[in-house]
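S.K.: The amino acid sequence is not available; the structure is as follows:
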């Protein structure tokens, strides 16, 4: 499986320092890094942490992953170069309608903690200043981070004058909106292009899947649900501008990839998630095992017919993952089925193929779900799996 490295995203930053018994202590919110020197003059650093925390320490340009409690080595000589620590596998921060931060394996924060946590996020953004920080606003825009337009007012982050729903620090290069530009580039190069969307194939749960192609993490929309994400793929616009913001929204009036050519083909399951200006080829489940086999057959027929642009949507991974969870064996088996279809498509299609998913899922007590500002839900995937030049 060729999976690009996923950047971790929850950062707590330096809030002060003090001296204790001659040893310098750097305070990171509730955590302390204590320097000790043994009789041989070797330095070590003890992390004073809550039990079972797993942290990443940033020291200059180097990243060291540790599970408590001791780090040592010459590359830790300069305590002053330590700029941040992060809890693994989290995305900032608010689950809409719930007074706590995003779900975590380590801790939960109450409403009373929110002001301090927002302040931590604000300071993290100011510290990193990365253009790759991705900001999700209350009006459902998605904005590349910028120190200058982020402010903290009355315990709430704002992008200019709009409240912030969430922030992804050091975000992936790709979002759902990049599908449009990738297709547009192919059309301009006069290369036939097919987009294959595998609904619900999350980047972080793909560690259990055998993916034989190079794929990369891609941020979903918020909410991270199928029709909202699909609209951003087709238009290259955030939900604020595509106007597809909720599950009930279907009427897509913005220009889409299908207007880039005159012979576009759009193949779906049994339901149109959004309306388009071209006819959608719908496929009824004829044998009771989902629509993926029917979508595959329709795709082969469309390839025989010929088209400069095709969009193909497989739904099975999402359907099974809702029932059993994204890492369940049945979900893995469904992906194996779809992967076989994709491989057969690659064998007969002469053109560029873009593989994309719309969102991931996270485990629940009765299976899996998505939609919240949760790291496993927000991290989809994307990759050009056949160039077609």
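M.R.: Ah, there it is. Predicted model, so just to flag it, every value in this text is computed and none were measured. Numbering: from 1, shown residues only.

S.K.: Could you use CA atoms for every contact and neighbour count after this?
M.R.: Fine.

S.K.: Show me what secondary structure element comes after whatever helix or strand residue 185 lives in.
M.R.: Using DSSP states H and E, residue 185 sits within helix 178-188. The helix or strand immediately downstream of helix 178-188 is strand 193-198, counting by DSSP H and E.

S.K.: Tell me which other helices or strands the helix or strand that that next one is followed by touches.
M.R.: Sequence-wise, the next helix or strand downstream of strand 193-198 (DSSP H and E) is strand 214-219. Here strand 214-219 touches strand 2-3, strand 174-175, strand 379-386, going by 3 or more CA pairs under 8 Å, 6 or more residues apart in numbering; DSSP states H and E.

S.K.: in this protein, which spans are helices?
M.R.: For the chain, helices defined by DSSP state H occupy the ranges 114-128, 178-188, 226-235, 239-242, 292-305, 316-324, 329-348, 375-378.

S.K.: Can I get the ones you listed in a markdown table including mean neighbour count and distance to residue 253?
M.R.: Compiled in a markdown table, these are given as follows (neighbours: other CA atoms under 10 Å; distance: least, CA to CA, whole Å):
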| stretch | mean neighbour count | distance to residue 253 |
| --- | --- | --- |
| helix 114-128 | 18 | 35 |
| helix 178-188 | 18 | 15 |
| helix 226-235 | 26 | 10 |
| helix 239-242 | 19 | 8 |
| helix 292-305 | 18 | 25 |
| helix 316-324 | 22 | 26 |
| helix 329-348 | 16 | 30 |
| helix 375-378 | 28 | 25 |
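
S.K.: this is the comparison structure:
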């Protein structure tokens, strides 16, 4: 099975070939993917990308996983082992990729690196993903060669409602539709990655354990041409 730290090498490989758009879907576990696929909620993702499971890091939390995606190192190597650690001193994909790049984030800096992400806040109750997707469109029009878009609302909804709730499926459907609308204007390779999965808890979705639902994330590939 693929490991999350392998994704760094995949991004480098794709950037050698030309422009790259990475859709980073926070909290989108592989078991959630299977459930949404079978429910017919994500037709663009299932019809466009070759999707497979990828093993997350332990602990299965965003900060350690994001640091692994960006560096190709495991938490015990890069030192980001929980949500409180935010400084990343090792080179990231943005340091080694000699192309124009945009890192599109939510409303806060999750990791402090030498490359500054562009932040997006909730606008008119749409959530931060709407602003991030508008920025993806802008970067595509500007011919930015490497776009790394971190969408958060699948994870947000999963935490609030649970990973298999109808409202989470609706959010997945909305994310899928946005990706379909935007990606048609992009000429290059596209990848999907997620950081961790999620299991149903007493008050909603939870993650951070080594259970299968938390540890199986999503890796998707679309190769242009």
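M.R.: In hand now; what should we look at? Note that this is a predicted model, so its numbers are computed, not measured.

S.K.: what's the TM-score here?
M.R.: Laid over one another, the chains give 0.92 as their TM-score (TM-score structural alignment, normalised by the length of structure 2), with 215 aligned residues with a CA RMSD of 1.2 Å.

S.K.: one step back: most packed of the helices and strands packed on strand 214-219 of structure 1?
M.R.: strand 379-386 (a mean of 24; mean count of other CA atoms under 10 Å).

S.K.: Throw the helices and strands packed on strand 214-219 of structure 1 into a markdown table and include distance to residue 32 of structure 1, thanks.
M.R.: Shown next, in a markdown table, are these (distance: least, CA to CA, whole Å):
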| stretch | distance to residue 32 of structure 1 |
| --- | --- |
| strand 2-3 | 34 |
| strand 174-175 | 35 |
| strand 379-386 | 31 |
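
S.K.: Of the ones you listed, which is nearest residue 118 of structure 1?
M.R.: The closest of those to residue 118 of structure 1 is strand 379-386. By CA to CA, the value is 21.9 Å.

S.K.: what helices or strands is that closest one leaning on?
M.R.: Using 3+ CA pairs under 8 Å, 6+ apart: strand 379-386 of structure 1 touches strand 214-219, strand 352-356.

S.K.: what's it in contact with?
M.R.: Strand 379-386 of structure 1 has contacts (CA atoms under 8 Å, 6 or more residues apart in numbering) with 174, 200-204, 213-220, 346, 351-360.

S.K.: Measure how buried residue 248 of structure 1 is and give me the count.
M.R.: 11 (other CA atoms under 10 Å).

S.K.: sorry, back to before: show the buried residues in the contacts of strand 379-386 of structure 1.
M.R.: Neighbour counting over those (16 or more other CA atoms under 10 Å) leaves 174, 200-204, 215-220, 346, 351-360 as the buried ones.

S.K.: wait, what's in contact with residue 225 of structure 1?
M.R.: 247, 358-359, 370-371.

S.K.: now swap in residue 94 of structure 2 and tell me
M.R.: 70, 101, 115.

S.K.: quick one: contacts for the last one?
M.R.: Spelled out, it's residue 115 of structure 2. Residue 115 of structure 2 neighbours (CA under 8 Å, 6+ apart): 94-95.

S.K.: Give the equivalent position in structure 2 for residue 176 of structure 1.
M.R.: With TM-score structural alignment as the criterion, the equivalent of residue 176 of structure 1 in structure 2 is residue 4.

S.K.: Please report how far the residue in structure 2 sticking out farthest from the centre lies from residue 160 of structure 2.
M.R.: Centroid-distance maximum for structure 2: residue 202 at 25.5 Å, with CA atoms, centre = their mean. Residue 202 of structure 2 sits 11 Å away from residue 160 of structure 2, taking CA to CA, to the nearest Å as the criterion.

S.K.: before we move on, what about residue 193 of structure 2?
M.R.: 22 Å.

S.K.: Over to residue 205 of structure 2?
M.R.: Residue 205 of structure 2 is 7 Å from residue 160 of structure 2, by CA to CA.

S.K.: now do residue 103 of structure 2
M.R.: 26 Å.

S.K.: Now do the same contact list for whichever residue in structure 2 pairs up with residue 248 of structure 1.
M.R.: In structure 2, residue 248 of structure 1 lines up with residue 84, judged by TM-score structural alignment. Residue 84 of structure 2 makes no contacts at all, as judged by CA under 8 Å, 6+ apart.

S.K.: Apply 10 Å and report the result again.
M.R.: By CA atoms under 10 Å, 6 or more residues apart in numbering, the contact set of residue 84 of structure 2 is 63-64, 110-111.
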